[in-house]
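Novice: Generate a structure from the sequence data that follows.
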Amino acid sequence: MKTSGKFILFFFFIFIFVFFSYNSSQSFLGFFKILPEDKEIELGNLYLPASLDEFEGSYPEEKVQEYIQTIGKKLARNSTRKVPYQFHLVNSGVVNAFALPGGPVVITRGIFLTLEDEDELAGILAHEIGHIERRHHARFVEKQLALNVLLQIGSLFLPQNLSGELLFQLGRVSAELLSLKFSRDQEREADEEGFILLLKTGYSPEGMLKVFERFKKMEKKRPPEWISTHPLPETRIKDWQERMETFKPSGAFIKGSSRFVEIKNMLLSTQSSFEECQKGKKAFGEKDFSTAEKYFLKALELYPKNVPALLYLAKLNLREKNYSSARDYAFQALKFNPELFSAHYLCGLSEFALNNYERSVAYFEKAKKIIPFEGSSYYYAGRNYEKLGNLQKAKSNYQKALEIGPKNAPWYEDCNRRYQRLR
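Specialist: Next up, the predicted model:
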C-alpha cells in the first residue's frame, strides 16, 4: 500500500474511534438505534408494574380504564410506529402523565380531574405518544445501559435467570425514567407529533392549548408535577399557536363527549375518599398513626375500593403486629389490583409473621416476577426458604438480594450474615 493510502486508512480509523467514543455517551443518537424495537417493548413492559406501583396502582373501575384505552388507541391507530400502545389511569392525585419505552402511557387521576373536555385528554395522551414516536425514553435507556445489558432483556428471560448486577442496573434506570426531564427540543418534537395525531384522529388541537394555558396559571401557585418533567416555557405555547395558524384546522373536530363527562363524574364521586386518604398519608408521615388510621378507615367508608387506603392500613396493622388484619387489608387491595407489587409484598410480610411460610414465599415469588429489581423481595423469599429447609434456594435469594441492594437497607446486614452462614 502506498504511504498516502496508509495515512488515509490511519485517519479513517482515528475518525471512527473518535466518532464512537464521542457518541458512546449519546448512544449513537441520530445515527443508529442500538435498542431493537422488540427489546424496547419488553423494557416498557418490565418497567410498567413499578410505575403503576409508584403511582398507587390502577384506578379500580373497569369503565374508566376502558375509556382511557379507547381514546388512547384511537390516537395510536394514526401513529407512525406500530408498537403495542397501552393506556392506564392510576390512583395518584398528583397532576402528571408519562410514557415508557415501547408503548405504555400512564395518566393520573389527578391530571384527569384538571381536564374539562375530551379534546384536552386526547391532547395529553397524544403528547405522550409523541415521546414514544420519537423514542425519547428509548434513547435515555440507551445512554444509561450497556448494549450487552439491553440485549439480555427478553420475554424468555425470567427474573430469576438474570444476574443481581443486571437487575440492579435495571432498577436504577426504572427510578430515573419516572423522573425523566425532557429537553426543549424533545418537548417540541413530542408536541409536533401530538399535534399531527390530534388532527389525523379528528380532535381539536385547541384542547391542548387550553391545557398549556391552565398549567401555566397553576405554575405560579403550585406547579403541576407534569411541568417538572415536561418544561412549559412560553415558547411552547407560542409554537402550538403558530401550528394552529399554519394548519388552520377547521371542520367538525371532536371537543367534548358525554362519555368524558360520565367518566369525570365517576372520578369526582370518589374524590372525597382520596382526600381523606391524603390526610391519612400526611398523618402517617408525621407518625401520628392513630389519626392516620381514622382517615384511612373513613376513606374506605366513602369508597371501599380505595387501594392506597387499603395498603396503608395493611402497613399500620403490620406495625401494630395485627398480622391477620394486615393480611386481610393487603389481600383486599389485591382483589382490585391483582398485579400490584405492594399488595403482594405486604401479603408476604403478613404471612411470614404468621409463620405461614409456604403462602408467604408464594407472594414474594410473585412480587419478584412483577418487579424483579426490588432486593428486599429476594431477602424475604430467602427467609422463607430457610424456614422451609430449602437452604440452596435461600442462599441464591440472599445472594441476589445482596447484589441488588441497596446496601443501606435495614435488612441488608442480616441478609449478608445469613448468606455467609450458608456458603
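
Novice: Only C-alpha atoms from now on, for both contacts and neighbour counts.
Specialist: Fine.

Novice: Other residues contacting whichever helix or strand residue 9 is part of?
Specialist: Element membership of residue 9, judged by DSSP states H and E, is helix 3-24. Outside helix 3-24, the residues that touch it by CA atoms under 8 Å, 6 or more residues apart in numbering are 28-29, 143.

Novice: Could you do stretch 375-392 as well?
Specialist: By CA under 8 Å, 6+ apart, the residues outside stretch 375-392 that reach it are 345, 349, 352, 357-358, 360-361, 364-365, 367-368, 393-398, 400-406, 411, 415, 422.

Novice: Only the buried residues of the helix or strand that the helix holding residue 9 is followed by, if you could.
Specialist: Per DSSP H and E, the first helix or strand lying C-terminal to helix 3-24 is helix 37-54. Neighbour-count burial for helix 37-54 flags 37, 39-53 (criterion: 16 or more other CA atoms under 10 Å).

Novice: Check stretch 157-174 too.
Specialist: 159-160, 164-171, 173-174.

Novice: And the contacts of stretch 375-392, which of them are buried?
Specialist: 345, 349, 352, 357-358, 360-361, 364-365, 367-368, 393-398, 400-405, 411, 415.

Novice: What distance do you get for residue 82 to residue 135?
Specialist: Separation of residue 82 from residue 135 (CA to CA, to the nearest Å): 13 Å.

Novice: Grab the most central residue of this structure for me.
Specialist: residue 51 (2.2 Å; CA atoms, centre = their mean).

Novice: Next, the second sequence, to be compared with the first:
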Amino acid sequence: MRQTLILLLSFVFLYGCAVNPVTGKNELALVSESQEINIGRENYVPSRQMQGGDYTVNPELSAYVNEVGQKLAAVSDRKLPYEFTVLNNSTPNAWALPGGKLAINRGLLLELNSEAELAAVLGHEIVHAAARHGAQQMERGMMLQGALIATSIATQSNEYGNLVVGGAQVAAGLINTKYGRDDELEADYYGMQYMARAGYDPMAAVKLQETFVRLNENRSHNWLAGLFASHPPSMARVEANRATAASLPTGGKVGKITYEERLASLVKDKKAYDSYAKGREALEKGDTNKALAYAQEAIGVEPREGHFYALRGDVRYKEKRYNEALADYDRAIELNSNYFYYYLQRGLTRKQMNLTAESYADLQQSTKLLPTATAYNSLGELELSSGSSQRAKQYFTEAASSTSPAGRQARAALLRLDFPRYAGEYIHIQISLNNDGYVLARINNQAPLGIKDLQLTIQYPDTSGKTLQTTRRFRAVIPAGQSYDTNLNLGPYADAAILNAIRIQITSAVLMEK
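Specialist: Next comes the predicted model:
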C-alpha cells in the first residue's frame, strides 16, 4: 500500500495538476496534450477501418457533416486538430478519440431529424475530446496499472475488433470507451453551450435525448450495440438538458429542411443497405443463394457502393468461383481504394488461385490499412510455402495475439515450426518404478495439438551400474492436454533412487494437423 502511495505521489510530482480547458477545474493530467493528439492521430485510421471504413458514396454528405462539426469546434473551449468523418456503418453510433478525432456512422445520421440534432451529437462528442474524457479513462487505467504502458503503446503505434492485432488493438479499446454518468452530463451541458454559441437551437439536444430514452426502452439491438453501449441515455440527462436549455438563448437554427435535403441520397439508399445487412446475415448462415440475391438487389439500388460488390465477392469466394469473386473485389477497390477488407479478400482469392505475388501485395496493403490476424496468418502461409520459415514465423507471431480462428491457426503454425526443435517444452515425461521394479513413463502432451510417432533416446544404468543407451518409439496418438502411460521395460531395479540416473531425450515426434 505504501509503495502504491509513493508511486501515485511520484505521478503527481512528475506530471502535476492541470486546468481542464472546458470545466476550469484543477485535475491530475498524466497524459499530455501532445500525447492526446498523437494517440488520436495514430488510431484514427484503424478505428475507422474496423468500423466499416469511410462512407464514400456521397462525399458531399461527409463534407456537410464536417462543416457542421467545424462550426462547433470553432466555438469550443479547446483548440485541437478536429476532424469529422462519416463511417460506412449502419449501427447508430458516434465516437471521439483523444485529440479531437471524431466519427459518426451513417446509421445514426438516418435517425436524426435536423441539423441541430446533428450539432447536438457532434457537440457532445467534441466535449468528450475537449474535456479529456477519453484521456481521463486512459489515466484511470494507468493509475490502476501503476505504469504508463498503455500510453506508450498508443503513441507508438466492433466490426473486426477480435481480428485486429498490434497497435490497432489500442484503437479497438478507444472506440469502445464507456463513459460514466458525470462525463455524459458534462458532455451534454457543454455540448449545448457550443450549440448555442454556433447559432443552433439547444432544444434539439433535449428532443434528441428524449428520443434516445424511448428507443432505449424499446431495447433495439442496433442501438444497444451502438450509441447506447457507450452513451447510456436516461431521464436524468433529459431533465438536465431541459434545465440547460432554459438558461440558453432561444430561436437558434434547427435546419430541418436543410438536413433532409443533404440526407436525401442516403435515405434513398437505405433499402440497399438493409438488403446488404440481410445478405451478410444470410451468408453467415451459409445461405449463399439468398445472400447473392440480396447483394444483387443492393447493387441495383446503389451501384457506387463497394460494400455491395464485396458481399457478392464473398458469396462467390465461398462457392469457390474465384474468377468471379476477383472481379467483384476489383470493382470494390475501384470504388473505394482505402478500405482494408477489399484488399484482404482479394488477397485471399488470389492465394486460392495461386497468384502468389499478387496475393502477397494485396495482403500487405490490407495490413497497412488495418493489421489483422487473417492477413498476417495468410502472409505467413505464403512465406512458408516459398521456403522462408523465418519470415513466416514473424507473420505468424503477429497473428498469434488474436483470439480469432486465424489467430489460433497462426499459433498452431508456430507450434509446428518450433516443435521439432522445442518438443521438450511441450512433452513432459515423468518416470517411476512399478511393483516389479520396472520403469514406467507417463508422457504428458502439453501442446495444443495431438502428437504421434514419439521417439525417445534413453540413457540408463543396468543392474551392474554400467550406463547403456536405447531407444523407444510409440506410435500411439497422444491427444492435446492428455497423457500416455507405458512400461519402458528397463529394470528390474530394487531402489527408486536409480531413477535419478536415467536420462530421457525426445528424438522426434510428429505433430497432428488437428
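
Novice: before we move on, back to that, take the buried ones among the contacts of stretch 375-392 of structure 1 and keep only those in helices.
Specialist: If you go by DSSP state H, these have 345, 349, 352, 357-358, 360-361, 364-365, 367-368, 393-398, 400-404, 415 in helices.

Novice: re earlier: quick one: map the residue nearest to the centre of structure 1 onto structure 2.
Specialist: Under the alignment (TM-score structural alignment), residue 51 of structure 1 maps onto residue 47 of structure 2.

Novice: How about the longest strand along structure 2, which residues are buried there?
Specialist: In structure 2, assigned by DSSP state E, the strand with the most residues is strand 451-461. Using 16+ other CA under 10 Å as the test for burial, strand 451-461 of structure 2 gives 451-452, 454-461.

Novice: and the closest residue to residue 325 of structure 1 other than its chain neighbours, how far is that from residue 186 of structure 1?
Specialist: Counting by CA to CA, 6 or more residues apart in numbering, residue 325 of structure 1 lies nearest to residue 317, which is 6.3 Å off, once chain neighbours are set aside. Noted for residue 317 of structure 1: a distance of 45 Å to residue 186 of structure 1, by CA to CA.

Novice: Comparing those two, which residue is more hemmed in?
Specialist: Ranked by neighbour count (other CA atoms under 10 Å), residue 317 of structure 1 and residue 186 place residue 317 first, with 20 against 17.

Novice: does that one belong to a helix or a strand, and which?
Specialist: Assigned by DSSP H and E, residue 317 of structure 1 belongs to helix 307-319.

Novice: which other helices and strands contact that helix?
Specialist: helix 271-285, helix 289-302, helix 323-336, helix 341-353 (3 or more CA pairs under 8 Å, 6 or more residues apart in numbering; DSSP states H and E).

Novice: Buried deepest among the ones you listed, which one?
Specialist: Among these, helix 341-353 has the highest mean neighbour count (mean count of other CA atoms under 10 Å), at a mean of 25.

Novice: And what about residue 443 of structure 2, helix, strand or coil?
Specialist: Secondary structure for residue 443 of structure 2, judged by DSSP: H, G, I helix; E, B strand; the rest coil, is strand.

Novice: quick one: what's aligned to it in structure 1?
Specialist: Matched by TM-score structural alignment, residue 443 of structure 2 corresponds to no residue in structure 1.

Novice: how about the nearest residue to residue 443 of structure 2, chain neighbours excluded?
Specialist: residue 429 (4.6 Å).

Novice: doesn't that neighbour fall inside a strand?
Specialist: Yes - assessed with three-state DSSP, residue 429 of structure 2 lies in a strand.

Novice: List the contacts of it.
Specialist: Contacts of residue 429 of structure 2 by CA under 8 Å, 6+ apart are 441-444.

Novice: measure it to residue 510 of structure 2 for me?
Specialist: For residue 429 of structure 2, the distance to residue 510 of structure 2 - CA to CA - is 16 Å.

Novice: before we move on, what about residue 169 of structure 2?
Specialist: The spacing between residue 169 of structure 2 and residue 510 of structure 2, counted by CA to CA, is 35 Å.

Novice: now residue 157 of structure 2
Specialist: 39 Å.

Novice: same check, this time on residue 114 of structure 2
Specialist: 66 Å.

Novice: Show me the strands in the stretch 401-514 of structure 2, by range?
Specialist: According to DSSP state E, counting those that start in this stretch, the stretch 401-514 of structure 2 carries its strands in the segments 427-433, 439-445, 451-461, 467-474, 483-487, 503-511.

Novice: For residue 116 of structure 1, which three-state class applies?
Specialist: coil.

Novice: Burial check on it, number of neighbours?
Specialist: Neighbourhood size, residue 116 of structure 1 [other CA under 10 Å]: 17.

Novice: Could you find the counterpart of residue 396 of structure 2 in structure 1?
Specialist: With TM-score structural alignment as the criterion, residue 396 of structure 2 matches residue 398.

Novice: Now do the contacts for its match.
Specialist: Contacts of residue 398 of structure 1 by CA under 8 Å, 6+ apart are 378-379, 382, 415-416, 418-419.

Novice: List the residues that contact the closest residue to residue 282 of structure 2 other than its chain neighbours.
Specialist: Distances taken as CA to CA, 6+ apart put residue 291 closest to residue 282 of structure 2, at 5.2 Å, once the chain neighbours are dropped. Counting by CA under 8 Å, 6+ apart, residue 291 of structure 2 makes contact with 278-283, 311-312, 315.

Novice: Across to structure 1, which of those residues hold up?
Specialist: Here is what carries over to structure 1 from those, by both residues aligned by TM-score structural alignment, their matches' CA atoms under 8 Å: 278-283.

Novice: about what we covered before: the residue nearest to residue 443 of structure 2 -> structure 1?
Specialist: Aligned counterpart of residue 429 of structure 2 in structure 1: none (TM-score structural alignment).
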